[in-house]
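Undergrad: Kindly generate the corresponding structure for this input.
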Amino acid sequence: MSSQLTFTALIALLICSSFAQSNNPGHSLEALTSYNQWRNNNPRVYLNDAEKQYRQTVFLENFQKIKEHNANLVSTYQQGFNQFSDMTKEEFVEKILMSNYQTKSSKPLSSSSTQNSSSNDLGLTGTSSTIASSIDWRTKGAVSPVKNQGNCGSCWAFSSTGAMESFNYIKNHVLSSFSEQQLVDCVVTTNGYYSYGCNGGSYYQALLYASRVGMESESSYPYTAVRGNCKVTSTTNGYKPVSFVQIGQNTQALKTALNASPVSVSMDATNLYLYTSGVYNNCDPQNLNLNHAVLAVGYDSQGNWIVKNSWGASWGQQGFFLLAPNNTCGILDQPLQITA
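TA: Below you'll find the model as predicted:
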């Protein structure tokens, strides 16, 4: 059997399976109505009718998953429709999350740079007893607008620029927008960094690069969601972080750090794509995969982490989400903060 026939047969099987699983009049009408409304808000261009039918099938399967999840009274968060609703979880992981994030990516290829500081310039020891009961840097004007990484695994770049934008505001009282595309194009192995553009990367490496070269503005180096050639040759560009540290891997340390400024963190976002509201906690602590970089911008009075994402302002809670306390989804495993 040819690969084309195999693909067509698979699509047909999925379509039949989807309607067989949800073939009651009320549900079918509701599902198809939701699909048509979603299509109006999320225009798509398909290669052919087979792909169009397949995407509709995936949406209907996600529709059923969302209904079942939201009907579960034990769930602490709600799911809904967004730009990922016609993707399978496997496609989402492959296209949006980082496929090349490794422990070694937090270390430089060369030990010649001393820009990263092993000292704790802000005294972030994780033992302070004067931390606030809650903090949200959005209310202080220190968080830049939510951006959208598109179909590119460049979340590490957005986490990095978010941290630099917030720290720059706290220190210099200017809320600038820095270029993620500069990091995607320039923080690469050929320039001596462990990062891979749209295939994943490291916010440590991004900050290391920024401390040496400086950051262009978003407007001067706009985002394309595709890795290109590095357009920066000067080392006297704009904002440069002076030092940054990996803080303690515990709740107290992250809360203490967040009292000073937002913090770049990594997490397992495998099941996050359909989130719309509530406190997210859908990770297996015994099988974590740190495949997404985000920016912690605070915590609420219940200890839930307030997190800025990079999937656009229409996703989640205006682009943000709440993550359950402590080390949910690995958020405490690799926190990194600018300190000067």
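Undergrad: from here on, contacts and neighbour counts on C-alpha atoms
TA: Will do.
Undergrad: Which strand runs longest in this structure?
TA: strand 292-299 (DSSP state E).
Undergrad: which residues are in contact with that one?
TA: 97-98, 134-138, 143, 155-156, 158-159, 162-163, 203, 255, 258-259, 261-269, 305-310 (Cα atoms under 8 Å, 6 or more residues apart in numbering).
Undergrad: What is the neighbour count of residue 33?
TA: Per other Cα atoms under 10 Å, the neighbour tally for residue 33 reads 12.
Undergrad: Where does it sit: helix, strand or coil?
TA: Secondary structure assignment for residue 33 (DSSP: H, G, I helix; E, B strand; the rest coil): helix.
Undergrad: all helices of the stretch 101-250 of the chain, in order?
TA: 155-172, 180-186, 203-213 (DSSP state H, counting those that start in this stretch).
Undergrad: ok, and which of these has the densest surroundings?
TA: Highest mean neighbour count of these: helix 180-186, a mean of 28 (counted as mean count of other Cα atoms under 10 Å).
Undergrad: and that one, how far from the chain's centre?
TA: Offset of helix 180-186 from its chain centre (Cα atoms, centre = their mean, to the nearest Å): 16 Å.
Undergrad: so what does that helix touch, helix or strand wise?
TA: helix 155-172 (3 or more Cα pairs under 8 Å, 6 or more residues apart in numbering; DSSP states H and E).
Undergrad: The structure of the following sequence is requested for comparison with the preceding one:
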Amino acid sequence: MKTIAILSLIASVGLLYVAFAPQETSFDREFKTFIATYGKNYGSTEEMSFRRLVFNANMQKAVELGKLNPLAKFGVTLFADQTEEEMAARMGAVDPGRSRANIEFHTDTSKTLDFLDWSGAMQPVQDQGSCGSCWAFSATAAFEGRHHIHMDDETEKYSEQEALDCSSSMYGCNGGWYEAVWDMVSKDEFCSLSSYKYTARKGSCQKTTCDKKALDTGYKFISKDEASMHDALKSGPISIAVDASTWSTYQGGILTRESCGTGMNHAVVIVAYNDEDNTWKVRNSWSPSWGEEGHIRLRYGENTCNLLYKPAYPTFD
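TA: Below is the predicted model of the structure:
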């Protein structure tokens, strides 16, 4: 059955590839280099053929994205052989569509756009794997950064797995939302990662046996304008939800609205604003080998990739 499913996918992707680049041969050479670089070991000739076609189609899309946006570079990444469906599984931002009515909004706006960078307050970029747990990684990273800044403590790595397992209103690897994590750890302390390891799959909640470390006092939303977001960034990193549909082949540079979607499917963290190139520096959870050491730059002032969807941050006052 698996072989039949793969062959049917080969047929559909193959049609797409033929439509895009019927005579292309340079992509095949890049595919061989990709296999060697990332240590790919496909289990069958059918799988190899399928991944080759997916790779070629993705590289053609990267070419088209580069034409739309010459400020960014698109090409071979660790996700170059992944289908759109497989990438969508990593984009697990699911807005529950309900929030507590008493949540405050950050409405102050920056008068000047000064350089801001909280990268030094953050733990290393993580890898969520194929689990749609971006929401847990976004919530945890924003918590870590702001707790370190506001509580003036040693940097601590908290447990995305706890967020995944114990946020009972969320859907585990099928998606969730950062608010649920901050709600949870306002009532019961966040566990350390060392005591509650990440497995990239949802399990039963084990927080009664882990090393509990820290609470928040809730969270705030941010008004849907980028000047307010810049003002909010003065006090620490910000969780955002974006449309990451075009990110799989991102290698570096500045993403503009021309090369971005306008939906919402992925949760990440703003950690900096650079006044020299007028960009947000955004931390992802697809490993440090993706993008610019695990980060991506989004053009400020354009609602690039729909970054204004619902920005928020945990509080510690």
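Undergrad: So after superposing, what's the score?
TA: The TM-score (TM-score structural alignment, normalised by the length of the second structure) is 0.88; 313 aligned residues with a Cα RMSD of 2.8 Å.
Undergrad: ok, residue 265 of the second structure - contacts?
TA: Going by Cα under 8 Å, 6+ apart, residue 265 of the second structure touches 88, 91-94, 241-245.
Undergrad: Out of these, flag the one nearest to residue 253 of the second structure.
TA: Nearest to residue 253 of the second structure among the contacts of residue 265 of the second structure: residue 244, at 15.1 Å, using Cα to Cα.
Undergrad: what's the helix or strand for the counterpart of the closest one in the first structure?
TA: Correspondence of residue 244 of the second structure to the first structure, assessed by TM-score structural alignment: residue 269. Residue 269 of the first structure is part of no helix or strand, with elements assigned from DSSP states H and E.
Undergrad: Roughly how far does the nearest residue to residue 269 of the first structure once chain neighbours are set aside sit from residue 83 of the first structure?
TA: Spatial nearest neighbour of residue 269 of the first structure, excluding adjacent residues (Cα to Cα, 6 or more residues apart in numbering): residue 292 at 5.9 Å. According to Cα to Cα, to the nearest Å, residue 292 of the first structure and residue 83 of the first structure sit 17 Å apart.
Undergrad: what do you get for residue 18 of the first structure?
TA: 20 Å.
Undergrad: do residue 181 of the first structure as well
TA: Using Cα to Cα, we find residue 181 of the first structure at a distance of 22 Å from residue 83 of the first structure.
Undergrad: what's the answer for residue 129 of the first structure, then?
TA: From residue 129 of the first structure to residue 83 of the first structure the distance is 42 Å (Cα to Cα).
Undergrad: Show me which of the two is the more surrounded one.
TA: residue 83 (18 against 8).
Undergrad: give me the element residue 322 of the first structure is part of.
TA: Counting by DSSP H and E, residue 322 of the first structure is found in strand 320-323.
Undergrad: Now for the counterpart of residue 164 of the first structure in the second structure: which residues touch it?
TA: Under the alignment (TM-score structural alignment), residue 164 of the first structure pairs with residue 143 in the second structure. For residue 143 of the second structure, the contacting residues are 182, 216, 313-314, by Cα under 8 Å, 6+ apart.
Undergrad: what do you get if the cut-off is 7 Å, keeping everything else the same?
TA: Listed by Cα atoms under 7 Å, 6 or more residues apart in numbering, the contact set of residue 143 of the second structure reads residue 314.
Undergrad: I'd like the distance between it and residue 15 of the second structure.
TA: Counting by Cα to Cα, the gap from residue 143 of the second structure to residue 15 of the second structure is 45 Å.
Undergrad: same deal with residue 195 of the second structure?
TA: 48 Å.
Undergrad: try residue 182 of the second structure
TA: From residue 182 of the second structure to residue 15 of the second structure the distance is 45 Å (Cα to Cα).
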